[in-house]
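Okay, sequence plus prediction incoming.
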Amino acid sequence: MKTKWLYKMNFLKIIYLGFFLILGGCTKMFEEEQNLYFNFRVEENTKLPNLNVNLYTYDSESGSKWYGLVKKQTVIKKGQYLEQELKSINSDWHALYIYNGDSSKFMYDDHIFRGAIYHLTYIFKIDGLLTQSRITRSEHGGDDEFFMKYKELEDAEQKGFNYYNPIDARYEINDIQPDNLNTLKKMTFDELKNVDKILAKDIFKLNQLTLEQKKALAEIHQHKQFKIPVD
């Protein structure tokens, strides 16, 4: 009888161990990072002395559902690239702001494959932008996917070029999006006390609150924290 009981207990231990190993593997799978490698260059035998390009990389994991993260860095200045290769981890999407004389253009790319490795090359030409992409779906190997195409550029709202030193580039909290601000404007004071962190400057935009409520809410939220990656 005792032998059967021990056998049953050992069998249950094996089942539980297998369950936790599977659960741990699934958790790791969902936590896999994208690794992004960027290269920028001007087409060979081409001179674009007025070309300036800023790279913005975005991450949604800020620790607050109301804000995203953005890292800004200049990658081409006066036609010369500043870094031969840049690396970013776990960026959800990125954008290029392209300034060439009086022209201000914009483009963005999504990173839809979790746990993938992206090698992204942007080649600036007189008549546009050519991209070469190589995507490995898994860090542990697998078939690569290759893409080469001209990117459609849109007019950018940001008209003036600002220089962002890539050496000093760090993730920072991005401005709140209008949809998120509108959601907050529909909430009561008591509801707002318990949501993810809100910046004081945005709390004072919530016109459904009295001035005293705004001050009290700002005091509550100043003790809440963002989660900003270090890279």
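That came through, no problem. These numbers come from a predicted model, not from an experiment.

CA only for contacts and neighbour counts going forward, please
Fine.

Packing partners of the helix or strand in which Ser104 is found?
Element membership for Ser104 (DSSP states H and E) is strand 103-110. Where contact means 3 or more CA pairs under 8 Å, 6 or more residues apart in numbering; DSSP states H and E, strand 103-110 is packed against strand 93-100, strand 154-155.

quick one, longest helix in this structure?
As assigned by DSSP state H, the longest helix anywhere in the chain is helix 2-30.

Ends of stretch 21-40, what's the gap?
42 Å (CA to CA, to the nearest Å).

And the helices in this structure?
Under DSSP H, the chain gives helices at 2-30, 178-185, 189-193, 200-203, 211-221.

I'd like to know which of the ones you listed is closest to Leu96.
Minimum separation from Leu96 across these (CA to CA) falls at helix 178-185, 21.9 Å.

What are the buried residues along the closest one?
For helix 178-185, a neighbour-count test (16 or more other CA atoms under 10 Å) marks Leu181, Leu184, Lys185 as buried.

before we move on, back to that, now the strand holding Ser104 against strand 93-100, angle please.
Calculated by axes from the mean of the first three to the mean of the last three CA atoms, to 10 degrees, strand 103-110 forms an angle of 160 degrees with strand 93-100.

Put this next to the first one:
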Amino acid sequence: MISESFAEGSSWIHGIDPRLRATGAVAYAVVVAVSYDFKALFVALVLSLFLALSARLDWRAVGRRLMAPAVFLLLLWAVLPWSYEGDALAALGPLTVTRQGVTLCAQISLKTVCLMLAFMALVATMTVDTLGHALNRLRLPDKMVHLLLITYRYLFVIEQEYQRLVRAMKIRNFHPKTNLHSYRTYAYLVGMLFVRASERARRVHNAMICRGFNGRFVSLREFPPNPRNQLFAIGFSFFLVLLATLEWMK
């Protein structure tokens, strides 16, 4: 269900402390999101490409993950340039393309690509459980971390229950159609899935209490100090300051 192919690499990005990567990704997202100057956005694009290359990501997988935002961006380019008020740039029949509309589309497109590449290089290169324990070390609320880790763990269990119910429907010769029987059957499927998920949650909760769960997950993961962590922190902070300076100088 959840692909973690990027987390299996051995680049120097993979060796950086997950806490630094998570913090850097959030700070980078904030800076890029509030940037509108094209110089700053192009510098951010170069930095994102550098991070993706350094993480040795599979570019075919990167392309597949960029398809979803690409569809959104195509819709944006199809609507916003002629519906946004501003100075006329070109006329396509009865439609007028505005300079401000094209500029806004370009800014949104650059921001989307920058953030997607950066998060794939910094966050997708760690497993979900590593991310959860890193967030816990960053003093995020325990309940949020527990919710992330348990959701990640039991999504696969719920998916197995769903597949079991679907197989049972197929064994009983169910063929989906656009009729009331099919709608009722799918409603029963969703209801049974919730019932089984609730029952599994109750059993898991009781099992955790029996094992002495006191509200905290004990992690055996260690994030030892590494000289590359300091270099990454200094270099990444420099680029964040550079982006902020370019935007401020605008």
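Arrived safely. For clarity, every value in this text was computed on a predicted model and none was experimentally measured.

Can you pull the TM-score for these?
Overlay of the two chains. TM-score (TM-score structural alignment, normalised by the length of the first structure): 0.21; 79 aligned residues with a CA RMSD of 5.6 Å.

picking that back up, Throw the helices and strands packed on strand 103-110 of the first structure into CSV and include mean neighbour count and distance to Gln213 of the first structure, thanks.
Listed next are those as CSV, based on neighbours: other CA atoms under 10 Å; distance: least, CA to CA, whole Å:
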stretch, mean neighbour count, distance to Gln213 of the first structure
strand 93-100, 20, 36
strand 154-155, 13, 41
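
hey, where'd the helices end up in the second structure?
All helices of the second structure, identified by DSSP H, fall at 18-33, 38-54, 59-83, 99-122, 128-137, 142-171, 180-210, 227-249.

and of those helices, who's closest to Ala90 of the second structure?
Per CA to CA, nearest to Ala90 of the second structure of the helices of the second structure: helix 99-122, 8.5 Å.

List the buried residues of the closest one.
Neighbour-count burial for helix 99-122 of the second structure flags 99-102, 104-122 (criterion: 16+ other CA under 10 Å).

Could you figure out how far it is turned away from helix 38-54?
30 degrees.

returning to what we had before: compare the helices and strands packed on strand 103-110 of the first structure and give me the one nearest Ser133 of the first structure.
Taking CA to CA, strand 93-100 is the member of these nearest to Ser133 of the first structure, at 13.9 Å.

what packs against the closest one?
strand 51-59, strand 103-110.

Serialize these to CSV and add fields for mean neighbour count.
Supplementary listing: those in CSV, determined by neighbours: other CA atoms under 10 Å:
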stretch, mean neighbour count
strand 51-59, 22
strand 103-110, 16
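
Distance to Phe11 of the first structure added to those strands, as TSV?
Output for those, formatted as TSV (distance: least, CA to CA, whole Å):
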stretch	distance to Phe11 of the first structure
strand 51-59	44
strand 103-110	46
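
what number of residues lie near the closest residue to Leu130 of the first structure other than its chain neighbours?
Closest residue to Leu130 of the first structure apart from its sequence neighbours, by CA to CA, 6 or more residues apart in numbering: Tyr150 at 4.4 Å. Residues lying near Tyr150 of the first structure (other CA atoms under 10 Å) number 13.

which residues touch Tyr150 of the first structure?
Tyr150 of the first structure makes contact with Gly128, Leu129, Leu130, Thr131, according to CA atoms under 8 Å, 6 or more residues apart in numbering.

measure the first one to Asn100 of the first structure for me?
Going back to what we said before, that points to Gly128 of the first structure. Separation of Gly128 of the first structure from Asn100 of the first structure (CA to CA): 11 Å.

Also the third one?
Applying CA to CA, the value for Leu130 of the first structure to Asn100 of the first structure is 16 Å.
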